[in-house]
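Sequence plus the predicted model coming up.
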Amino acid sequence: MKRKWWKEAVAYQIYPRSFMDSNGDGIGDLQGILSKLDYLQDLGVDVIWICPVYPSPNDDNGYDISDFKGIMSEFGTMEDFDELLNEIHKRGMRLIMDLVINHTSDEHPWFIESKSSKDNPYRDFYIWLPGKDGKEPNNWASIFEGSAWASFDGHRNQQGIQTYLEELKDRTFSRYDIMTVGEANGVSVDEANEWVGEKDGKFNMIFQFEHTDLWGKEGKKSLDIHTLKRIFTKWQTALDGSGWNALFLENHDLPRSVSVWGNDEKYHTASSKCLAAFYFLMQGTPFIYQGQEIGMTNVHFPTIDDYDDVAAKNLYQYETASGKSHEKVMEAIWHCGRDNSRTPMQWSAEKNAGFTSGTPWIKVNPNNKQLNVEESMARSGSIYHFYKQLIQLRKDHPALIYGSFQLELPEHDQIFAYSRNFKGETFVVMANLTETHAPTEAFGKDYASELYLSNYEEAALEETVLQPFETRVFQLKGTLI
């Protein structure tokens, strides 16, 4: 397997509107990001991924782009961007910009031209079909509920897409020592080679979303650990030696992992750390979403008026019109709504969580009084410091980057365990993803072993029971057979 800097990197995703506001208008901005670069560098971040900051009418918070070559005034200026990029590079970090090439705003010049006439040169930039009986051409559904024909957004892997991606790679990507990540919702393992194969792939890595389907949409459900094992093992083994995974549990479109797969009350710290170790040490480049490193949680705003997400608002309108109660629909939004991950970054216990001196564009999660960066950095046993340990452990041991992945205890109903092996160095990661004690056989009983990391102070290697949401990372002085 070829060694590459981006395989050894740790990435951090920023949703700029909610990260840090520098001018008091209640909206995060580029200068706000710049003011927190030292924080990110100290955490151990190598690559910063910034969600769109381009001009947009903001029907979907910036993903409906009207100008790919500018900076939205809410976020700052092109001079601010140049300064931010320069300061990122000064700190030895790199920047990924979110390039939305699957759709545009209906205010983009291309769309305006495309809809102006059937023989316009831009006509085929978009999909047009004649309506039927004064209605939509067909029953295509939008990812945001309702008809796709009334939506500005879509998520399609159309026939012929590889031709365009090949051109993008040949004319742009291949000319630079860069890191590229593709959002590949719907791409299967069988198609992975043409997306991320070291020879034929168009990207360095892709986000696959199979495991996110396990969130559930109708309130909290128990985690289907066997399906989880099957999905991760499938992608880990399929890309081993031929491609690369992008590892993640959270992003701007997903709920907070500790609130859906963990327990954000009784086992908040333990389950946040357990989930971190579970995904972070697989083969691939790990991505941390802002606030994940302190265990930020879902939020339960009481009314739909407190929410901003177009998907949540459309869902509420559609479901209540279909007869569902307010309480039932809100339960689904509380569980998996996208605004769960878009509330302002909780920097401190101060008013508005230290995010802004003004009125934030969306309400702050009220648990910022107890859960914030300042408190987490000051406490040695915090989730924040556990992430720092994970990052350092991965950087210190090539086996946790390039090592092959082997699922262990495949039939266990509570524990997700795997080993990583590289040039005779073997690590084992064990994670009890449940709220009850989990008996297990002792790994490495025939070898000398060293416990590198645990989320319980009283953890002992010889114990054969994992406590609720306990995780252990240890190295074997030998190779599992």
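Ah, there it is. Numbering: from 1, shown residues only.

When you work out contacts or count neighbours from here on, use the C-alpha atoms and nothing else.
OK.

what helix or strand is the residue minimising distance to the centre of the chain on?
The centroid of the chain falls nearest to Asn251 when counting by Cα atoms, centre = their mean (3.0 Å). For Asn251, there is no helix or strand it lies in under DSSP states H and E.

Check Thr233 too.
Going by DSSP H and E, Thr233 is in helix 225-239.

Which residues belonging to that helix are considered buried?
Using 16 or more other Cα atoms under 10 Å as the test for burial, helix 225-239 gives Ile225, Leu228, Lys229, Ile231, Phe232, Thr233, Trp235, Gln236, Thr237, Ala238, Leu239.

got a list of what the closest residue to the second one other than its chain neighbours touches?
Across the structure, with Cα to Cα, 6 or more residues apart in numbering as the measure, the residue nearest Leu228 apart from its sequence neighbours is His211 (6.3 Å). Contacts for His211 were tallied using Cα atoms under 8 Å, 6 or more residues apart in numbering; they are Leu228, Ile231, Phe232.

Pasting the second one now:
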Amino acid sequence: MYIKVRKIILKNWWKNSVVYQVYPASYQDSNGDGIGDLPGITKRLDYIKKLGVDIVWLSPIYKSPQIDNGYDIADYRAINPDFGNMEDFDELLNKAHKLGLKIMMDLVVNHTSDEHKWFQESRKGKDNPYRDYYIWRDGKDDKAPNNWGSFFTGPAWKYDDQTGQYYMHLFAPQQPDLNWENPNVRHSVYDMMNWWADKGIDGFRMDVINYISKPNGLPDAKKASDELYANPEPLVANGHRIHEFLQEMNKNVMSNHNMVTVGEAPAVTTEEAKKYSNLSGKELNMVFQFEHMGLDGNKNPALGHWSDRKATLTDLRANLTKWQTALAGEAWNSLYWNNHDQPRVVSRYGNDSTEEYRVLSAKMLATILHFQQGTPFIFEGEEIGMTNANFKSLDDYVDLDSINSYHQIVDEQHLLDGPTMLKYLGIHSRDNARTPMQWDDTENAGFSTGKTWEHLNHNYKQINVKKDLANHDSIFYYYQKLIKLRHEMPIITDGIYALVDGNDKDPDVYAYTRKSQDGTLLIIANYTDKELQREYDIPDNAKEIISNYSNDQGDKIRPYEAKVYQF
């Protein structure tokens, strides 16, 4: 019986783990070329260990022309030279494991780079053995095969003069989509995944994995009158063979290794998520959903997420609660505020207008998330409250999506003027997440001795790791305590989530409980910069286990205050 119980715990080790995402180009440069690299990450593993996390997720480090910052892979079994070589990776992996850290790789298999040898062969001719590795179609009336738009603006098809056909690219033209209907494609991917697993990695984060099953016949999508191209997401997300493909992947790869898997799944519903991340373990361990990331999008669909709206607590709480309750006992949640594609949460849902509010609201948001059921993900710099960069000129931006969107919305469609679009970029651009890690107040924030590939955030002298480590009331140590509590208190992993009675109608305070046989946790968070008065049923023997204020004032809830009681 003891052996059986121990095996179950090991099998589900990711349930009470915390993940730290590293964006390699922006984490630490070791050779002065202005680009972060693997030796730089290895140098900082002790810092990551000090934070207390369990898993390090590396955004793509594979060989790539970097059209989309590494999400365009030219060779899945080689390291991008900007980041180092395979020896550098082996050194990183070995040191991580010695420190008790696990390594999760980014898996990008909806598409490859057009420089991948599979695509280079595929475009040579219609009779090439690799032709069917990608999605090729004849045009219709001298136009693309259908009306789909790319997620990076423009059409989702590119004409190839050499063979007189179009190939599909849901993202950049240099990112052709793989044809998952071809079993040779699938098993080539599984072989590659097993190759990395045999090297000793501990899991995969799977980029837009729910796009891999395309609809039969590739029909036109519905298009709004003011759109140049139709949004293909309703047709490509959660396709008719997606669960078949993932179960096959699980059988060929995951079931043979005790690894963690998380699938990025745009437009996923709770019902679909229960299939992807069912506790039976037939597909993935968890998925990233984006509903709470879309609450501040523009009300004009043609503008997508480009806006200056701020999500209300009412909407945010309702969405988080929906996912907590729908998946409970059936599937597993991922918990996150930030990643490489999202703006900084303290600027987005918190308040970075003053230093006091930045610190308080960052801790408040962390408290809301880390006491919910699921596996928390922390993006580099979140643990010190890094903010949006808010660049003022289009020339400051590197992100392809941001630049393309500006030109389409301002120059082509004339939906916004330039200053308004720049304001929206300052709020939502992916560059906000990708500015170099702020280690100290020296030149280039201690990230590099050379010219950095991405502009630094101007506030690095005020916000940096060195400063946080020297202050025991910092955001860093607050995150460290949250992680420690998760490791020590099974109720955070297993407890039942419920809103406090009536809290669903409170526009300013988020209050919920976690309950198990071990007792109750009451989490209270003020989402505003106002001092509020609320009464909750708190027993006399309740113990405050964490708060972002030093002294409890009972029913009084101060600006951005967060506190957790145990009883």
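Arrived safely. Remember, it's a predicted structure, so these values are computed and weren't measured experimentally.

re earlier: and the gap between the counterpart of the residue nearest to the centre of structure 1 in structure 2 and Pro376 of structure 2?
Superposed on structure 2 with TM-score structural alignment, Asn251 of structure 1 falls opposite Asn339. For Asn339 of structure 2, the distance to Pro376 of structure 2 equals 12 Å [Cα to Cα, to the nearest Å].

one step back: specify which member of the contacts of His211 of structure 1 is nearest to Pro137 of structure 1.
Ile231 (36.1 Å; Cα to Cα).

Kindly provide the distance from the closest one to Gln208 of structure 1.
10 Å.

Lys169 of structure 1 too?
Counting by Cα to Cα, the gap from Lys169 of structure 1 to Gln208 of structure 1 is 20 Å.

of these two, who's got more company?
Using other Cα atoms under 10 Å as the criterion, Lys169 of structure 1 and Gln208 rank with Gln208 on top: 22 against 15.

how about the helices of the stretch 101-250 of structure 2, start to end?
Using DSSP state H, counting those that start in this stretch, the helices of the stretch 101-250 of structure 2 run over 117-122, 183-199, 233-236, 242-252.

Out of the buried residues of helix 225-239 of structure 1, flag the one nearest to Gly44 of structure 1.
Gln236 (24.2 Å).

Quick one: map that closest one onto structure 2.
Aligned partner of Gln236 of structure 1 by TM-score structural alignment: Gln324.

Relative to Arg317 of structure 2, how far out is its match?
Using Cα to Cα, Gln324 of structure 2 is found at 10 Å from Arg317 of structure 2.

Give me the common contacts of the two.
Contacts common to Gln324 of structure 2 and Arg317, judged by Cα under 8 Å, 6+ apart, are absent.

Any idea how many residues pack against Met192 of structure 2?
For Met192 of structure 2, the count of nearby residues is 14 (other Cα under 10 Å).

Just confirm it contacts Arg77, I think it does.
Yes. Using Cα atoms under 8 Å, Met192 of structure 2 is in contact with Arg77, at 7.4 Å.

still on that earlier bit, list the contacts of the match of Asn251 of structure 1.
When contacts are counted by Cα under 8 Å, 6+ apart, Asn339 of structure 2 touches Gln21, Ile378, Phe379, Ala433.

Now for these, which sits with the most neighbours around it?
Neighbour-wise, the contacts of Asn339 of structure 2 (other Cα under 10 Å) top out at Ala433, 27 neighbours.

Would you mind finding the match for that one in structure 1?
With TM-score structural alignment as the criterion, Ala433 of structure 2 matches Ser341.

can you tell me which residues contact that match?
Ser341 of structure 1 is in contact with Asn251, His252, Asp253, Leu254, Pro255, Arg256, Thr297, Asn298, counting by Cα under 8 Å, 6+ apart.

ok, so what distance separates the fifth one from Asp80 of structure 1?
Read it as Pro255 of structure 1. Counting by Cα to Cα - Pro255 of structure 1 and Asp80 of structure 1 are separated by 30 Å.

ditto for the second one
Using Cα to Cα, His252 of structure 1 is found at 23 Å from Asp80 of structure 1.
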